[in-house]
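Asks: have a look at this prediction, sequence included:
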Amino acid sequence: MARPFKRVIPFLVAALAAAAPAHAERVVSAPAPAIDAAPKRKLETAVFAGGCYWGVEGVFSHVKGVKLAVSGFAGGPRDVRVDYETVSGGDTGYAEAVRVTYDPKIVSYGTLLRIFFSVIADPTLLNRQGPDRGTQYRSALFPLNGEQDRAARAYLAQLGKSGLWNDPIVTKVERFTGFQDADSYHQDFMRKNPRHPYILRWDAPKLAAFKTMFPASYRDQPSA
């Protein structure tokens, strides 16, 4: 798509919002991870791709222990500079992603994975989430060290055996080649635009589900 669904036809998204169900997408209670990543630093960083980064960033910013959640791009060639418009073409190899900086004494990498697959991303959808289609909206995990890689692969295998989904898990663990920030318009989008039709239809339900399912991990005030 030259220009994404959420910006080209907001009137249609508004119509969808009016008819939205209680949850925009299927919510599941993903299991606690059998294997977690041992922390290496006082603050750790993790990168997740799970469709439009507005909702991914919006949910993670409300997780206790998350210090910063930044919308951007991951998964493409290291030496190629990209932005929202180029990635939206679907042929750069990059996906919309979020870089999460967190305190592992408060929230673990495994807990972030559990929240991600419970309320943010459906791991059985190939190159799409919600209304968005294309490789730039794929779900992927980008481990930044061996501990995260081990935990991510183990958790995907665990989810595959959980019976929570009828279809196979297609989320991949991908090599981390760097992260590029999206421009300021896309940062903290849910917090700045709570009444945006796309947020109301697709992302606010994810945040509501997170608050309900993980009350001990939820905080009202989002990270900076």
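Replies: Okay, I see it.
Asks: every contact and neighbour count from this point should use C-alpha atoms.
Replies: Fine.
Asks: max-length helix in the chain?
Replies: With secondary structure taken from DSSP state H, the chain has its longest helix at helix 146-160.
Asks: elements contacting it?
Replies: Secondary-structure packing of helix 146-160 (3 or more Cα pairs under 8 Å, 6 or more residues apart in numbering; DSSP states H and E): helix 109-115, strand 172-173.
Asks: nearest to residue 14, of these?
Replies: Residue 14 lies closest to helix 109-115 among the helices and strands packed on helix 146-160, at 27.2 Å (Cα to Cα).
Asks: so which of the helices and strands packed on helix 146-160 is the most surrounded?
Replies: Neighbour counts (mean count of other Cα atoms under 10 Å) averaged over each of these peak at helix 109-115, with a mean of 21.
Asks: for it, packing partners?
Replies: Helix 109-115 packs on helix 146-160, going by 3+ Cα pairs under 8 Å, 6+ apart.
Asks: the helix it packs on: which residues count as buried?
Replies: Residues of helix 146-160 classed as buried by neighbour count (16 or more other Cα atoms under 10 Å): 147-149, 151-156, 158-160.
Asks: secondary structure class for residue 85?
Replies: When classified by DSSP: H, G, I helix; E, B strand; the rest coil, residue 85 comes out as helix.
Asks: and for it, the neighbour number?
Replies: Residues lying near residue 85 (other Cα atoms under 10 Å) number 12.
Asks: now swap in residue 11 and tell me
Replies: Look at residue 11: counted by other Cα under 10 Å, it has 12 neighbours.
Asks: helix or strand next in line after the helix or strand it falls within, which one?
Replies: Taking DSSP states H and E as the definition, one finds residue 11 inside helix 10-18. Moving toward the C-terminus from helix 10-18, the next helix or strand (DSSP H and E) is strand 44-50.
Asks: put this next to the previous one:
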Amino acid sequence: MKIVTDALEQVGLEGQLIEEIVNTGRFLKVREGQPLIEPGMEAKEMPLVINGTLRVMREDKEGREIFLYYLEGGDACAMSISCCLGTQISEFKVVAEEDATLWMVSMHYIDTWMVKYRSFRKFIFDSYHDRFDEMLNTVDGIAFMNMDQRLMKYLLDKKQSTGSFVINKTHEQIAQELNTSRVVVSRLLKKLEREDKIELHRNRIEVL
């Protein structure tokens, strides 16, 4: 359990709360590409990311997706908390961007910890604030950026979330997440390569 304790200490939670979270939670390992939350699901557990990266998206009735933000080590899924506290079903999708280890905590305890522990209230409010800012950035990108700017921002966000300059994505996968066509993505990636911002390889992109 040391890996869980260390992760919780890093986000500023107090010892007694950490002990309760450890005693009431469970490990869950998800592999790259594995869905964790689907639209229509009822959120019964709050995932805390121990390591790895999750990708949060919106999906319409036709199955088209748009990328919202990443969840990384030490992050909590504020949307799942919101669904639970409001007794609503999920309207978003969470998928493992890479192999990830999660600590799953029953939503049954969230209300109690919010009242009992100031550090937990701060952690939840900070999570809401950070996720809200990231969604605003996504909205700004859609509203005010050209597609080549959105694509470059997407690549830089991916690099930051994984800590790697190499992005293992196909052009089709990127197009789905940006809600555009593969042809457009391929053309803009070629343009970024000519500008010496990236290098293109088979099914991977290197950010320079």
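Replies: In hand now; what should we look at? Note that the structure is predicted; figures quoted are calculated from it, not measured.
Asks: now the TM-score, please.
Replies: The TM-score (TM-score structural alignment, normalised by the length of the second structure) is 0.30; 111 aligned residues with a Cα RMSD of 6.0 Å.
Asks: any chance of the buried residues of helix 146-160 of the first structure in TSV, plus distance to residue 128 of the first structure?
Replies: Below are the buried residues of helix 146-160 of the first structure laid out as TSV (distance: Cα to Cα, whole Å):
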residue	distance to residue 128 of the first structure
147	28
148	24
149	23
151	24
152	20
153	21
154	23
155	21
156	18
158	22
159	19
160	19
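Asks: and which of those is nearest residue 18 of the first structure?
Replies: Set against residue 18 of the first structure, the nearest of the buried residues of helix 146-160 of the first structure by Cα to Cα is residue 159 (32.9 Å).
Asks: so how far is the biggest helix by length in the second structure from its chain's centroid?
Replies: Longest helix in the second structure by number of residues (criterion: DSSP H): helix 118-144. In terms of Cα atoms, centre = their mean, to the nearest Å, the centre of helix 118-144 of the second structure is set 11 Å apart from its chain centre.
Asks: which elements pack onto that helix?
Replies: With contacts taken as 3+ Cα pairs under 8 Å, 6+ apart, helix 118-144 of the second structure sits against strand 65-71, helix 78-85, helix 110-116, helix 147-162.
Asks: make it 6 Å
Replies: Judged by 3 or more Cα pairs under 6 Å, 6 or more residues apart in numbering; DSSP states H and E, helix 118-144 of the second structure is in contact with no other helix or strand.
Asks: so which bits of it are buried?
Replies: Going by neighbour count (16+ other Cα under 10 Å), the buried part of helix 118-144 of the second structure is 119-121, 123-124, 127-128, 131-132, 138, 141.
Asks: which residue packs closest to residue 97 of the first structure, ignoring adjacent ones?
Replies: In space, and not counting its chain neighbours, residue 97 of the first structure is closest to residue 49: 4.1 Å by Cα to Cα, 6 or more residues apart in numbering.
Asks: neighbours of the one you found, how many?
Replies: Residue 49 of the first structure has 31 neighbours, counted by other Cα under 10 Å.
Asks: kindly report the same for residue 16 of the first structure.
Replies: Neighbourhood size, residue 16 of the first structure [other Cα under 10 Å]: 16.
Asks: measure it to residue 198 of the first structure for me?
Replies: In this view, residue 16 of the first structure and residue 198 of the first structure are 9 Å apart by Cα to Cα, to the nearest Å.
Asks: how about residue 110 of the first structure?
Replies: Going from residue 110 of the first structure to residue 198 of the first structure by Cα to Cα gives 29 Å.
Asks: now do residue 67 of the first structure
Replies: In terms of Cα to Cα, residue 67 of the first structure sits 25 Å off from residue 198 of the first structure.
Asks: what's the answer for residue 173 of the first structure, then?
Replies: 28 Å.
Asks: before we move on, what about residue 102 of the first structure?
Replies: Note on residue 102 of the first structure: its distance to residue 198 of the first structure, by Cα to Cα, is 27 Å.
Asks: relative to residue 5 of the first structure, how far out is residue 139 of the first structure?
Replies: In terms of Cα to Cα, residue 139 of the first structure sits 18 Å off from residue 5 of the first structure.
Asks: between these two, which one's more packed in?
Replies: residue 139 (29 against 15).
Asks: re the thing from before, make JSON lines from the helices and strands packed on helix 146-160 of the first structure and add distance to residue 10 of the first structure to it.
Replies: Output for those, formatted as JSON lines (distance: least, Cα to Cα, whole Å):
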{"stretch": "helix 109-115", "distance to residue 10 of the first structure": "29"}
{"stretch": "strand 172-173", "distance to residue 10 of the first structure": "31"}
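Asks: out of these, the one nearest residue 87 of the first structure is which?
Replies: Proximity to residue 87 of the first structure, assessed across those by Cα to Cα, is greatest for strand 172-173 (18.9 Å).
Asks: what sits up against the helix or strand containing residue 185 of the second structure?
Replies: With elements taken from DSSP H and E, the one containing residue 185 of the second structure is helix 182-194. With contact meaning Cα atoms under 6 Å, 6 or more residues apart in numbering, helix 182-194 of the second structure is reached by 148, 171-172, 175, 199.
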